[in-house]
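**Q** sequence-free structure coming up:
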């Protein structure tokens, strides 16, 4: 006899929010001490990260067991979808702030600093983007070209979106082999993207002289591409968990929101990179 599925699942009291609070406390304390050159800061930061990893495995593990146990109703599924949708919206606003900063610098700040009034203060300043000389005028650097590693990374991310969609089709057709292979290839492509980005950073820093101190161009370049790289890492980690779950037989054509949530996040990361490629590397 089938068990009755409640309209809304109410979990038992959980320790995980408290554990997460301790993790954030140690991370905040450790980061504050570390940036002020206090040696204990790195230890506190490591403790905070370790507690956070423990919380993530424990909390998501509980959710996975509840999901596989069949206690989630359609209403819970809808709430999960709304939650993931709002989370991705917050990420959209996160990157919108960075693109807004880039727009302000390129179209307002740099032209303003190059007018006749400011020429009296900075006679050698050239109102062009990107400038090829750091603010002190003694540290020349080269800008990162678009049609090299960045173009290859764009192709890699676009391909990963295709392989992930192919994996989703396999799931909907109950083709487990296609699901697993598509997920595995997507995760490997994400790792390849991160590897090439690390190589790109080493090339930019060592060969092109492009550092965080290379004026506003260097600051915005590393800020925007670095945060995107962090999101690629998180997305690849999420998809790796989906791959591990698929090996255990999780997900069906009717019940696979965790897979969909990770796929939404990955496609969002892909779209952000396309915009980054155009406005940071190309134009």
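**A** Here it is on my side, so go on. Owing to the predicted nature of the structure, the values given are computational and were not obtained by experimental measurement.
**Q** CA only for contacts and neighbour counts going forward, please
**A** OK.
**Q** could you check how far residue 165 is from residue 153?
**A** Note on residue 165: its distance to residue 153, by C-alpha to C-alpha, to the nearest Å, is 19 Å.
**Q** these two: which has the busier surroundings?
**A** Per other C-alpha atoms under 10 Å, whichever of residue 165 and residue 153 has more neighbours is residue 153, with 22 against 18.
**Q** confirm that that one sits in a helix.
**A** Yes. Per DSSP: H, G, I helix; E, B strand; the rest coil, residue 153 lies within a helix segment.
**Q** list the residues that contact it.
**A** For residue 153, the contacting residues are 193, 196-197, by C-alpha atoms under 8 Å, 6 or more residues apart in numbering.
**Q** next secondary structure element downstream of the helix or strand containing residue 65?
**A** Element membership for residue 65 (DSSP states H and E) is helix 40-68. Downstream of helix 40-68, the next assigned helix or strand under DSSP H and E is helix 74-104.
**Q** now do that next one against helix 40-68, angle only.
**A** Per axes from the mean of the first three to the mean of the last three C-alpha atoms, to 10 degrees, the angle that helix 74-104 makes with helix 40-68 is 140 degrees.
**Q** one more to weigh against that first structure:
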């Protein structure tokens, strides 16, 4: 279909082999992970092969979608479909974090007080209802993560990155490409700095605070929540970098730029999740 999309025609893409490639990548990743967990030789190479195939799929499939978009094959009806798809994707991510926040709520509000109650005294004598806690069976001392320091700096970085991304969006709408590019570069730089500080924080936790994944419920919930958030920041930085390269190639107009908006939605979602983490994990 070589003509531009009209208001009455919904673009139907040609059959694609990229979903099959993606399925092969997932099969390799799962198989390699199982081999590694069972200490089977070459399991790590199978995982690396899975990542290589997955990366190839992402470049090929998204490249095809970008080509169709720049070829003006998508009308406003397709644009609305993309918006709904991104909205449901972000909703699924919200529920993903809600599950972990719910686990933390259960531990702090229900489980720990119950284990420290008089009814459990014979089983866990001397266990106190206090947080942070590694649980009644834990014996190794550890230090709690405090809100002020790296966590507060990272909060400022992410809040600032949300502002720079909004400023970049204003530049796109106003057709000020230099403002758009500068805003994107600043947002990406702030995201990378956030990740660097998080790596340093983890090194300090393991090296000097004896806070690890194995440090009972406090260590496991801390690293699961902040670690998955860091993974989402990494995805966001990757997507923003792709958007930056597309901007440098002259993509997007003031009227049609949903790819930029979709990534901006995702980045603001990551910002909001971090505010919740900062309050619940570090502050309270």
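**A** Nice, I can see it. In this text, all values refer to a predicted model and were calculated from it rather than measured experimentally.
**Q** corresponding residue for residue 127 of the first structure in the second structure?
**A** Structural alignment (TM-score structural alignment) places residue 127 of the first structure against residue 129 in the second structure.
**Q** do the same with residue 76 of the first structure
**A** Under the alignment (TM-score structural alignment), residue 76 of the first structure pairs with residue 78 in the second structure.
**Q** related to what we said a few turns ago, out of the contacts of residue 153 of the first structure, which are buried?
**A** For these, a burial check counting by 16 or more other C-alpha atoms under 10 Å picks out 193, 197.
**Q** give me the subset of the contacts of residue 153 of the first structure lying in helices.
**A** Taking DSSP state H, the ones among those that sit in helices are 193, 196-197.
**Q** before we move on, back to that, average gap between the helix holding residue 65 of the first structure and the second structure?
**A** For helix 40-68 of the first structure, the mean deviation from the second structure after alignment is 0.6 Å (mean C-alpha distance after the TM-score superposition for the first structure).
**Q** what packs against that helix?
**A** helix 16-35 (3 or more C-alpha pairs under 8 Å, 6 or more residues apart in numbering; DSSP states H and E).
**Q** on that earlier part again, Throw the ones in helices among the contacts of residue 153 of the first structure into JSON lines and include distance to residue 262 of the first structure, thanks.
**A** Below are these laid out as JSON lines (distance: C-alpha to C-alpha, whole Å):
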{"residue": "193", "distance to residue 262 of the first structure": "18"}
{"residue": "196", "distance to residue 262 of the first structure": "23"}
{"residue": "197", "distance to residue 262 of the first structure": "22"}
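**Q** of those residues, which is the nearest to residue 31 of the first structure?
**A** Closest to residue 31 of the first structure out of these is residue 197 (25.2 Å), distances taken as C-alpha to C-alpha.
**Q** how much does the longest helix along the first structure stray from the second structure?
**A** In the first structure, assigned by DSSP H, the helix with the most residues is helix 215-247. Compared with the second structure after the fit, helix 215-247 of the first structure shows a mean deviation of 0.3 Å (mean C-alpha distance after the TM-score superposition for the first structure).
**Q** next, the angle from that helix to helix 74-104.
**A** Put simply, helix 215-247 of the first structure runs at 160 degrees to helix 74-104, going by the same axes, to 10 degrees.
**Q** which residues touch residue 221 of the second structure?
**A** Neighbours of residue 221 of the second structure in contact, by C-alpha under 8 Å, 6+ apart: 100, 104.
**Q** residue 108 of the second structure versus that one, what's the distance?
**A** The gap separating residue 221 of the second structure from residue 108 of the second structure is 11 Å, by C-alpha to C-alpha.
**Q** confirm for me that residue 221 of the first structure is in contact with residue 280.
**A** Yes. Between residue 221 of the first structure and residue 280 a contact is recorded at 6.8 Å, counting by C-alpha atoms under 8 Å.
**Q** buried set for stretch 103-119 of the first structure?
**A** By 16+ other C-alpha under 10 Å, the buried positions in stretch 103-119 of the first structure come out as 105-106, 110, 113-114.
**Q** cool, thanks, talk later.
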